[in-house]
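>>> please find the sequence and the predicted model below.
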Amino acid sequence: MLWGGAEAAVTLGLVLLLFVVHQLWWTNRQARAAAERTVQALEEEWGDPGSPLEEGRESSAASSSSSPPRLVPSPSSPSSPFSAPSPPSGASSSGGGSSGGSGEASVRTGDPAPRWDQAYAILRIPEIGVRVPIAEGTGKGGVLDRGYVGHYPRTAQPGQAGNFALAGHRNTHGEPFRYIDRLRRGDELRVETRGAVYTYVVDKRLARTSARDGGVIRDVPRSEVREGYGYRAPGYYITLTTCTPEYTSKYRLVVWGTLRSMRPR
């Protein structure tokens, strides 16, 4: 009887070990490969592949991922609620925000409205070696578990006034947002679409908030849980969200940026 119990325990241990290997290694390998193929397909479709210099910089950043995290400075005082910033150079002023349910992208660049689960843009974060497709929606099966970054429906599209809000896995399934806690103020977040390249820069970070803190992805992103974190004035924002601490989904980590420039293709 004891022998039978020992065998069962060993078998269970092996099953659990295989499950962990599958989650931590195999899902990452599959999702990263699939995401990379999608990026290449988009670049070929647009006729504008990423430059070797950029890819080399990203590879170098990825190879240094074992270094200690670099944290964004504590959020500064919110901007004035009485004056909205002027649009960045080349940015579209059309659409945007949670009121635009059609998901129409920047009119000036002629980007088509993305379909549900469709990969329609590329996010590049050179400082942490990220090059990943952006798809419409944040469903696990159709978007996040494929290694993609998901666009929150009813938030702005790239280059629009409002908040272009994204979600991504921090662990497993490609984990594109694993190291966004290392981003610091001024780091670039480049969003490429068929019509344009939008350059955002990291501005603020919220290390931990509730998973139900919907304020962080609103038109004017501002935490409803952590007082003083976020913005007060309309603008052109990008929001990256992921789970925290690592290997849990209890809380959310948030990184905010603002649009600096837009370059048509």
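Sure thing, it's come through.
>>> CA atoms for contacts and neighbours, from now on please.
Noted.
>>> surely Q23 is in contact with T172?
Yes - when contacts are counted by Cα atoms under 8 Å, Q23 is listed as touching T172 (5.9 Å).
>>> look at the two and report which has more neighbours.
Taking other Cα atoms under 10 Å, Q23 and T172 do not tie; T172 has more neighbours (21 against 15).
>>> show me where the protein has its strands.
Residue ranges of the strands in the chain, as given by DSSP state E, are 119-125, 130-136, 149-151, 162-167, 188-192, 196-210, 236-244, 251-264.
>>> helices or strands up against the third one?
Contact partners of strand 149-151 among helices and strands, from 3 or more Cα pairs under 8 Å, 6 or more residues apart in numbering; DSSP states H and E: strand 130-136, strand 162-167.
>>> the fifth one too?
With contacts defined as 3+ Cα pairs under 8 Å, 6+ apart, the secondary structure elements packing on strand 188-192 are strand 119-125, strand 196-210.
>>> in addition, the following structure is provided for comparison:
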Amino acid sequence: MSAPGPLPAQEPQGLSGPGRAERRRAAKGRGRQRSRSAPPPAAPSRDRTAPSRDPGAPGRPLTRVEARRAAKAAKDSPAVIASRALGELFITFGVLMLLFVTYQLWWTNVRAGQEVDRETDKIQEAWAKGREPGTFEPGQGFAIMHIPKLDVVVPVAASIDKEKVLDRGMVGHYSEGKLKTALPSDKPGNFAVAGHRNTHGEPFRYINRLKPGDPIVVETHNAYYTYEMASILPQTSPSNVQVIGPVPPGSGFTGPGRYITLTTCTPEFTSTYRMIVWGKMVEERPRSKGRPDALVG
């Protein structure tokens, strides 16, 4: 028998192929080949003016075309400019109208109140000095009217001139030309006066509230003349001068007497028509006897 030959060398179980050191060297070689074959990364562009690929990117600089379009869009169109100018015009007009209304409804009354106080003091000082009245000049105060129900105390001046009398807050006596009427002392006679209903003191604003029997007292340098309201004509034409005649048609008076006529504009805040209030004298009281009952209490 022949002796058994040597057993073939056996590889360790679970391992095959080249050894560990050889595999490590092979892996390094492949890594060097990849790095040599891969292209280098692109360097970032230094051109800051180059537009971004994303047109909606925030902070992106605009191109010339885009900048021109944006500037054009930012400009106001003619319609916008016109509407803005018209709006400013309306605002200015509204402010001016508000100032005018304030002047008419408030400031004219303030100024008229000051004028009335000064004229009343002047009349009373003249009476206190015993000065006998002569011919009254237009705008000159000569009497004081009291309407107790309306809490009205207002000077009466010669003439119905708007600037000299009515706009100063006073009541004007029809004392000139064809419209001349009697004084309270005349027997008989119709003492006719005019006054503003609105603005400038508005002494006759509420004369439409007077009722038959309500007293109207005219105070002069030597007497108190007390009238009682008799009737009212709510509306008539400004040209109807018969309402201040000696015996006014529509007043209810049937013959000559001692009357008073108050005239003012109507409707309120217009001068389209005239409102008329008539009264009849019921007492003439010398100042030496004191104030009449209508003014006492």
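Yes, it's here. Everything numeric here is computed off the predicted structure, so don't read it as measured data.
>>> not counting residues beside it along the chain, what's closest to V193 of the second structure?
Spatial nearest neighbour of V193 of the second structure, excluding adjacent residues (Cα to Cα, 6 or more residues apart in numbering): H173 at 4.4 Å.
>>> in contact with the residue mapped onto that neighbour from the first structure, which residues?
Alignment note: H173 of the second structure maps to H151 in the first structure; criterion TM-score structural alignment. By Cα atoms under 8 Å, 6 or more residues apart in numbering, H151 of the first structure lies in contact with I134, A135, E136, G137, T138, F164, A165, L166, A167.
>>> do W256 of the first structure as well
W256 of the first structure touches V202, D203, K204, R205, Y237, I238, T239, L240, counting by Cα under 8 Å, 6+ apart.
>>> hmm, 7 Å instead?
W256 of the first structure makes contact with V202, D203, K204, R205, I238, T239, L240 under the criterion Cα atoms under 7 Å, 6 or more residues apart in numbering.
>>> counting neighbours, which of these comes out on top?
Neighbour-wise, the contacts of W256 of the first structure (other Cα under 10 Å) top out at I238, 29 neighbours.
>>> wait, doesn't that residue sit right on F164?
Yes - counting by Cα atoms under 7 Å, F164 is a contact partner of I238 of the first structure at 4.6 Å.
>>> ok, now how distant is the residue nearest to V193 of the second structure from H196 of the second structure?
Applying Cα to Cα, to the nearest Å, the value for H173 of the second structure to H196 of the second structure is 13 Å.
>>> do the same with A74 of the second structure
With distances taken as Cα to Cα, A74 of the second structure is found 57 Å from H196 of the second structure.
>>> between those two, who's got more neighbours?
Shown here are A74 of the second structure and H196; by other Cα under 10 Å, H196 has more neighbours (26 against 9).
>>> quick one: the residue lying closest to E132 of the second structure once chain neighbours are set aside from K164 of the second structure, how far?
Counting by Cα to Cα, 6+ apart, E132 of the second structure lies nearest to H221, which is 7.8 Å off, once chain neighbours are set aside. In this view, H221 of the second structure and K164 of the second structure are 22 Å apart by Cα to Cα.
>>> can you pull out the helices in the stretch 51-200 of the second structure?
For the stretch 51-200 of the second structure, helices defined by DSSP state H, counting those that start in this stretch occupy the ranges 64-74, 78-102, 108-128.
>>> matching residues in the first structure for the shortest one?
Helix 64-74 of the second structure falls opposite no residue of the first structure when the two are matched by TM-score structural alignment.
>>> now do stretch 214-233 of the second structure: which range of the first structure does it align onto?
Counting by TM-score structural alignment, stretch 214-233 of the second structure corresponds to 187-206 in the first structure.
>>> what does the matching stretch rub up against?
46, 72, 75, 109-111, 120-125, 127, 158-159, 184-186, 229, 253-265.
>>> filter those residues down to the buried ones and hand me the PyMOL line.
Typed into PyMOL, the next command selects the buried ones out of the contacts of stretch 187-206 of the first structure (criterion: 16 or more other Cα atoms under 10 Å):
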select buried, resi 72+109+111+120+121+122+123+124+125+127+158+159+184+185+229+253+254+255+256+257+258+259+260+261+262
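>>> got the contact list for the residue mapped onto E119 of the second structure from the first structure?
Here E119 of the second structure is matched to T38 in the first structure, going by TM-score structural alignment. Counting by Cα under 7 Å, 6+ apart, T38 of the first structure touches P133.
>>> cool, E127 of the first structure as well?
E127 of the first structure touches E58, A61, D187, counting by Cα under 7 Å, 6+ apart.
>>> try T248 of the first structure
T248 of the first structure touches nothing, counting by Cα under 7 Å, 6+ apart.
>>> where's it relative to T242 of the first structure, distance?
10 Å.
>>> cool, and L18 of the first structure?
On the measure of Cα to Cα, L18 of the first structure and T242 of the first structure end up 26 Å apart.
>>> and those two? which has more neighbours close in?
Comparing L18 of the first structure with T242 by other Cα under 10 Å, the one with more neighbours is T242, at 26 against 12.
>>> in the second structure, what sits opposite that one in the alignment?
That one, T242 of the first structure, aligns with T264 by TM-score structural alignment.
>>> got it, and T11 of the first structure?
Counting by TM-score structural alignment, T11 of the first structure corresponds to T92 in the second structure.
>>> chain center to stretch 229-249 of the second structure, what's the gap?
36 Å (Cα atoms, centre = their mean, to the nearest Å).
>>> give the buried residues for that stretch.
Going by 16+ other Cα under 10 Å, stretch 229-249 of the second structure has these buried residues: M229, A230, S231, I232, T236, V243, I244, G245, P246, V247, P248.
>>> which of the residues you listed sits closest to R25 of the second structure?
Relative to R25 of the second structure, the closest of these is T236; by Cα to Cα it sits at 128.5 Å.
>>> isn't the closest one right up against V277?
No - contact criterion Cα under 7 Å: T236 of the second structure and V277 do not qualify, at 11.5 Å.
>>> okay, and the common contacts of the two?
In contact with both T236 of the second structure and V277: no residue, using Cα under 7 Å, 6+ apart.
>>> still on that earlier bit, got the contact list for the match of T11 of the first structure?
Counted by Cα under 7 Å, 6+ apart, T92 of the second structure has zero contacts.
>>> switch to 10 Å and redo it
By Cα atoms under 10 Å, 6 or more residues apart in numbering, T92 of the second structure lies in contact with L86, L98.
>>> what distance do you get for it to D117 of the second structure?
36 Å.
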